[in-house]
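In: Okay, sequence plus prediction incoming.
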Amino acid sequence: MFEIADQLLTALDAGAPVAVVTVTRVLGSAPRPVGASMAVVGGSAATQQRVLGAVSGGCAEARAHELATGVLAAGGVCTEHLGFDEWAFATGLSCGGQLRVLAHELDPSRIDLIAELRAAAAGRDAALALVSRGPSDLLGRVVTPTGGDAVLPREVLAAVRAELAERTVDGRCGSLEASGDLEFAVLVNRVRPRLVIVGAMDVAGALSRLGGQLGYRVSVVDARATFATNQRFPDADEVVVEWPARYLAATQLDRRSVIAMLSHEERFDIPALQVALAGPAGYVGAMGSRHTHTRRVALLRHAGVSAEAIARLHSPIGLDLGASTPMETAVSIMAEVIAARTGAGAEPLATGSGAIHCAVVPA
């Protein structure tokens, strides 16, 4: 739901009715995680409706649309299980996995729910839990970090709020079984992770564009004011004229942060890598040939960087895709970033076995 928060708020602020179908549980191989949502905005007639978001890779959208339209027309809350059997195949879900979805109408008077949607739309941390299984009168009830439906038992509210606080730290969406017969779908939105690009070169422009599309807050850093300009990098969230090592030492990074060293100049790279490899960033990569990498490692060792820290360095940066253009190079870099985050082997899917859609590792 959070991935379409801005569009939901636009519709609600305009006074339009909105029904949302949200994935509340995933079993096996499925294309979208818990929290993925489709919304239908408008009246019951198809010509009056707008569809936002998706709950699958396209295979269950028609059924989700039917559920949302039904909620808009008749009100209430409903759940449905989409699985790989004869009935589910008729709905188009043929990927072999199973989804449980919840359809309900958004209530614009729910101040706590709307506050979480506004936080997500603004790129801030947000979290909520929906009752996805239990007594019919509790289905669709909402718990937020600071609020919750009073009809829910007090001890349940406290336990779910504590879980929301914990999951907001690590970004884990998923199912949560509470006392009794209650089950919640926990939805979490994290502040955008950071992508710091060192070196105002042509690949930096493509990487800042792609990084932004993948949900990163992008900073381009270079000590040369002639090259580090907003005009050259319109897709970056910020362009900073500063010595990279000084910037990296002062800026706030965490384990989700990505640092891509593209400057290819030792006077920038070595001091900056000393800082980067000593920090918390989950991915540190540096561009250059294999010869450059060998010399870079020697210089880092001479500067006192430990072997353990150097082992964290992805260099030469990126996966071997045969990339040649700036955008192809950016794709190879971000592909390696994703693989490093998820622990995937980055092999062709056609040569592998097992589930394609595994548990999602939050960025």
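Out: Now that the structure is in, tell me what you want to look at.

In: Only C-alpha atoms from now on, for both contacts and neighbour counts.
Out: OK.

In: hang on, isn't residue 216 packed against residue 190?
Out: No: if you go by CA atoms under 8 Å, residue 216 and residue 190 don't touch, sitting 11.0 Å apart.

In: Between those two, which contacts overlap?
Out: Residues touching both residue 216 and residue 190 by CA atoms under 8 Å, 6 or more residues apart in numbering: none at all.

In: Okay, one more to line up with it:
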Amino acid sequence: MREILPALHEWYAAGSPFGLATVVAVSRSAPRDPGAAMAVGPGDEVVGSVSGGCVEGAVFELAREVVASGEARLETFGYSDEDAFAVGLTCGGEITVLVRRVSPADDPAFAAVAESVAAGRPVTVATVIDGPAPRGATLAVWPDAESGPSPASDSGAKAGATQDSDARAGATQDSDARAGATQDSGARAGAAPGTDTASGTGHGTGTGSASGTDTLAGAGTVSGRGPAVMPGTAAAPGAGTATRSGAATAGAAGVAGSLGTTGLDVAVTADARGELALGATGQRHYGPHGERREDAVSVFLHSFAPPPRMLVFGAIDYAAAVARIGDFLGYRVTVCDARPVFATPKRFPPGVEVVVDWPHRYLGGTTTDARTVICVLTHDPKFDVPLLEEALRRPAAYIGAMGSRRTHDERRERLAEAGLTERELSRLRSPVGLDLGARTPEEVAVSVAAEIVALRWGGTGTPLTATAGAIHPR
């Protein structure tokens, strides 16, 4: 949904209601993951996609009906063997889509969520999709009070003065709900390392070149953005107020909206912050007042974590191509080189951060996590060895280094001499990329990107014509 938020924010600011369809569950060979979204706005304008074209027509009509009625709808689409012309997924999978109306009156916190996503601040949106709670009700959860909505932007807070009996009953939770501050290990296991999002269902389980001149310079950022801020977790907030309409805040800093009862808000807030720390997206299940180990209420947690980082070392032509494709894939890209004659913003795509510093020194002072991609293209031992010594000892999803097989063998020997273990050395993808027969910098960048994607999702790199079974395994 991140891609369509600018259009949604424009409609919302104009006070124009729109229908927002979100994929909340998938099975088998479904073409899109949970969180994929499509919206129908004023003048029947459509943005986004939930299936790559298979069921968009049906979802379009459904969204129009939801805008007119104001009642959220949950629909499942799949392939019909009996009637191949029926509305469904020709790929053979199945998707479940929640469609709800969004406007300042329906969802007062939407503007704050859109602003956070646009600014790269982490936020999770929890939405009721089924059960004895208001379908389509939302609760926006930020990691802490400082990153949450300001009082001016949270118009929903004004609606929090009137409680219904359900909210009052939620003030006293059972022991299971009180245990919500610590999520179970199954929930934490729901996001695969290196993923932007991981879908989940059930009870807290995820579904899931030669170098140029050697002129060197001191540290300095030439252009771009600041360091990444990793989302953290926080304890569950105290009980607050809620209304049946879901328009009130949960009475805690860093939270806006309500799912209908205080107990449910408290339990979901705790889980949402845990999922946000993982960048995970998926379903969780609760009792009407947030009771654990109950199935009555299904809630979809959609996490918007900051984009993962791609760190490219060596400001050569290959780096420009890799940076361009990294930006296209949604990474926040930084290019670093110690030579200011090469590390200039004009040689790289707009939006790419360019840093002049010794690579190993820069890496040692920056933040990486299990989603970070590190591409070492310096192709020079005096840069490569200390840089890889640092990289292989820190969290990262991918660490690739350019060079011939001879260069790789020599580099590996130097790293072993520096004290790296066999386990640490096994993380190195070198020579970098998949065997595509690439020649140009752009083709090499495609090769590198293909390896990153394959490693991220467990692909083999084998042509699909040589494989059998589902194309999108679940």
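Out: Done, it's in. Treat the numbers as computed from the prediction; the structure is a model and nothing was measured.

In: Please list all residues in contact with the aligned residue in the second structure for residue 103 of the first structure.
Out: Per TM-score structural alignment, the equivalent position to residue 103 of the first structure in the second structure is residue 99. By CA under 8 Å, 6+ apart, the contact list for residue 99 of the second structure reads 19-22, 62-63, 66, 72-74, 136.

In: Tell me how far residue 99 of the second structure lies from residue 321 of the second structure.
Out: 39 Å (CA to CA, to the nearest Å).

In: need the strands for the stretch 251-363 of the first structure, in chain order.
Out: 258-261, 283-286, 313-314 (DSSP state E, counting those that start in this stretch).

In: hey, which of these is tucked in deepest?
Out: strand 258-261 (a mean of 26; mean count of other CA atoms under 10 Å).

In: other SSEs contacting that one?
Out: strand 194-198, strand 283-286 (3 or more CA pairs under 8 Å, 6 or more residues apart in numbering; DSSP states H and E).

In: I'd like those strands laid out as JSON lines, including distance to residue 329 of the first structure.
Out: Listed next are these as JSON lines, based on distance: least, CA to CA, whole Å:
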{"stretch": "strand 194-198", "distance to residue 329 of the first structure": "14"}
{"stretch": "strand 283-286", "distance to residue 329 of the first structure": "13"}
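
In: of all those strands, which lies closest to residue 309 of the first structure?
Out: strand 283-286 (10.3 Å; CA to CA).

In: Against residue 79 of the second structure, how distant is the residue nearest to residue 30 of the second structure when sequence neighbours are not counted?
Out: Nearest residue to residue 30 of the second structure, sequence neighbours excluded (CA to CA, 6 or more residues apart in numbering): residue 93, at 4.2 Å. Distance of residue 93 of the second structure to residue 79 of the second structure, computed by CA to CA: 7 Å.

In: For the aligned residue in the first structure for residue 355 of the second structure, which residues are in contact?
Out: For residue 355 of the second structure, the aligned position in the first structure is occupied by residue 240, per TM-score structural alignment. With contact set as CA under 8 Å, 6+ apart, residue 240 of the first structure has these partners: 219-222, 228.

In: How is residue 240 of the first structure assigned, secondary-structure-wise?
Out: Under DSSP: H, G, I helix; E, B strand; the rest coil, the three-state class of residue 240 of the first structure is strand.

In: ok, now how distant is it from residue 256 of the first structure?
Out: Distance from residue 240 of the first structure to residue 256 of the first structure, by CA to CA: 21 Å.

In: now swap in residue 319 of the first structure and tell me
Out: 19 Å.

In: what's the answer for residue 187 of the first structure, then?
Out: 19 Å.

In: hmm, back to that, just put the strands of the stretch 251-363 of the first structure in TSV and tack on distance to residue 306 of the first structure.
Out: Formatted as TSV, the strands of the stretch 251-363 of the first structure follow (distance: least, CA to CA, whole Å):
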stretch	distance to residue 306 of the first structure
strand 258-261	19
strand 283-286	15
strand 313-314	11
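
In: closest one to residue 330 of the first structure among those strands?
Out: With CA to CA as the criterion, residue 330 of the first structure lies closest to strand 258-261 of those, at 10.2 Å.

In: still on that earlier bit, pretty sure the residue nearest to residue 30 of the second structure contacts residue 29?
Out: Yes: with contact defined as CA under 8 Å, residue 93 of the second structure and residue 29 form a contacting pair (4.3 Å).

In: circling back: so which of the contacts of residue 99 of the second structure is the most crowded?
Out: Within the contacts of residue 99 of the second structure, most neighbours by other CA atoms under 10 Å means residue 21, with 32 neighbours.
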